[in-house]
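*Asks:* all I have is the shape, not the residue letters:
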């Protein structure tokens, strides 16, 4: 084969490869642009994380803290009180699969929106519910979701809509607690974290209260 033709074939192959890589990179960027985040406070972050990691379109759920005055607080600091933080979960979701409004609809039906003093057996400021919003667009959607929940429930919703605040991840010990096989010592004796989580959730009455409050509309109730 003449050298000129070989050179032309090499150039053609290189051009095709460049175009293919460009398409892949563009597709990757387009997908990345659809990934969004929101921060929700729903009492025990183990439970919120476990609930939402089962939702199609939710890519990641990270337990942490938000809304306080101390940088990088520890779990012990937050639960002791005085830092102003909520236990929260930061959700990363694909907006092409699930919308922000649907996430909020599920969230409001997965917590006791009538309780301003904590959630279920967990009491105190760090266990209060809240929706943290980024800008007026999200605030409008959140306020509409709360109004819809009030109408469906026939009661006032005390869950506030708060401006976005710095998010601080909780210690590794708390991440994916519900799914871990690591052994820990509990009041029931040595148990895997996943078993301890189920025992905690049942004894705390989370699902029972949600079923009582929301009936058939309760989200995640009965599922661990």
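*Replies:* Received, thanks. From a predicted model like this one, the values you see are computed outputs, not experimental measurements.

*Asks:* CA atoms for contacts and neighbours, from now on please.
*Replies:* Noted.

*Asks:* beyond the top helix by length along the chain, next helix or strand please.
*Replies:* Longest helix of the chain, by residue count under DSSP state H: helix 3-33. Per DSSP states H and E, the first helix or strand lying C-terminal to helix 3-33 is strand 35-42.

*Asks:* from the contact counts, what lies against that following strand?
*Replies:* When contacts are defined as 3 or more CA pairs under 8 Å, 6 or more residues apart in numbering; DSSP states H and E, strand 35-42 packs onto strand 86-94, strand 129-133.

*Asks:* what angle do the helix or strand following that strand and strand 86-94 make?
*Replies:* The element immediately downstream of strand 35-42 (helix or strand, assigned by DSSP H and E) is helix 45-52. Angle, helix 45-52 to strand 86-94, by axes from the mean of the first three to the mean of the last three CA atoms, to 10 degrees: 20 degrees.

*Asks:* could you tell me the angle between helix 45-52 and strand 35-42?
*Replies:* Going by the same axes, to 10 degrees, helix 45-52 makes 130 degrees with strand 35-42.

*Asks:* and here's the other structure:
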């Protein structure tokens, strides 16, 4: 009987964080949402305006027997600039900062270890500022944000191209992507 787990990652705009995780066996769902703030059931407007304290996140439901948490981390890091404390790429502000929200002690240990390994790798000259903290209540984003890359392909591709995310990934992670 499969034992599914949840992993939650903040990596800036959640539109850009869904697709990298969806194509693998053992990944059951990737849902855009919000975590880490003070308002119950926040709206996209509240989060984007910075009034809620939440970050845009993706919640990944996965089977660790098929796709281990450590493998999720190897996908997560190359999607972000882990040295930017002010947001990600063109998306600025608290709601677009990076974080790993752990749901168990094993996830916490794995996340901290992967962050330490990245810092020691010499890949970046600036410090790794991605937070690692306990998961809180996950609030699913509005329906139009779910699988945005599929339903609004042209808008997704234009936003992604304009953001600078892909250029950063190519420059800094070309050996891993």
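*Replies:* Ah, there it is. Remember, it's a predicted structure, so these values are computed and weren't measured experimentally.

*Asks:* excluding chain neighbours, what is closest to the counterpart of residue 98 of the first structure in the second structure?
*Replies:* Aligning on TM-score structural alignment places residue 98 of the first structure opposite residue 67 in the second structure. Excluding the flanking residues, the one nearest residue 67 of the second structure by CA to CA, 6 or more residues apart in numbering is residue 26, at 5.3 Å.

*Asks:* residue in the first structure matching that neighbour?
*Replies:* So, by TM-score structural alignment, residue 26 of the second structure is matched to residue 57.

*Asks:* that match is in contact with residue 102, isn't it?
*Replies:* No: between residue 57 of the first structure and residue 102 no contact is recorded; they are 10.8 Å apart, counting by CA atoms under 8 Å.

*Asks:* neighbour-wise, which of these two wins?
*Replies:* When residue 57 of the first structure and residue 102 are compared for neighbours, residue 57 comes out ahead with 18 against 11, by other CA atoms under 10 Å.

*Asks:* list the contacts for the more buried one?
*Replies:* For residue 57 of the first structure, the contacting residues are 93-98, by CA atoms under 8 Å, 6 or more residues apart in numbering.

*Asks:* could you rerun that using 10 Å?
*Replies:* 35, 92-99, 103 (CA atoms under 10 Å, 6 or more residues apart in numbering).

*Asks:* neighbours of the match of residue 98 of the first structure, just the number please.
*Replies:* Burial of residue 67 of the second structure, expressed as a neighbour count using other CA under 10 Å, amounts to 14.

*Asks:* can you classify it by secondary structure?
*Replies:* coil (DSSP: H, G, I helix; E, B strand; the rest coil).

*Asks:* got it, and residue 155 of the first structure?
*Replies:* Secondary structure of residue 155 of the first structure, reduced to three states by three-state DSSP: coil.

*Asks:* can I assume it is in contact with residue 112?
*Replies:* No: using CA atoms under 10 Å, residue 155 of the first structure is not in contact with residue 112; the gap is 11.3 Å.

*Asks:* more neighbours, those two?
*Replies:* residue 112 (25 against 11).

*Asks:* still contacting in the second structure, which of the contacts of residue 57 of the first structure?
*Replies:* For those, the subset whose aligned partners also touch in the second structure (both residues aligned by TM-score structural alignment, their matches' CA atoms under 10 Å) is 35, 92-99.

*Asks:* which of those has the most neighbours?
*Replies:* Most neighbours among these, by other CA under 10 Å: residue 93, with 25 neighbours.

*Asks:* so it sits right up against residue 59, yeah?
*Replies:* Yes: if you go by CA under 10 Å, residue 93 of the first structure and residue 59 touch, sitting 5.1 Å apart.
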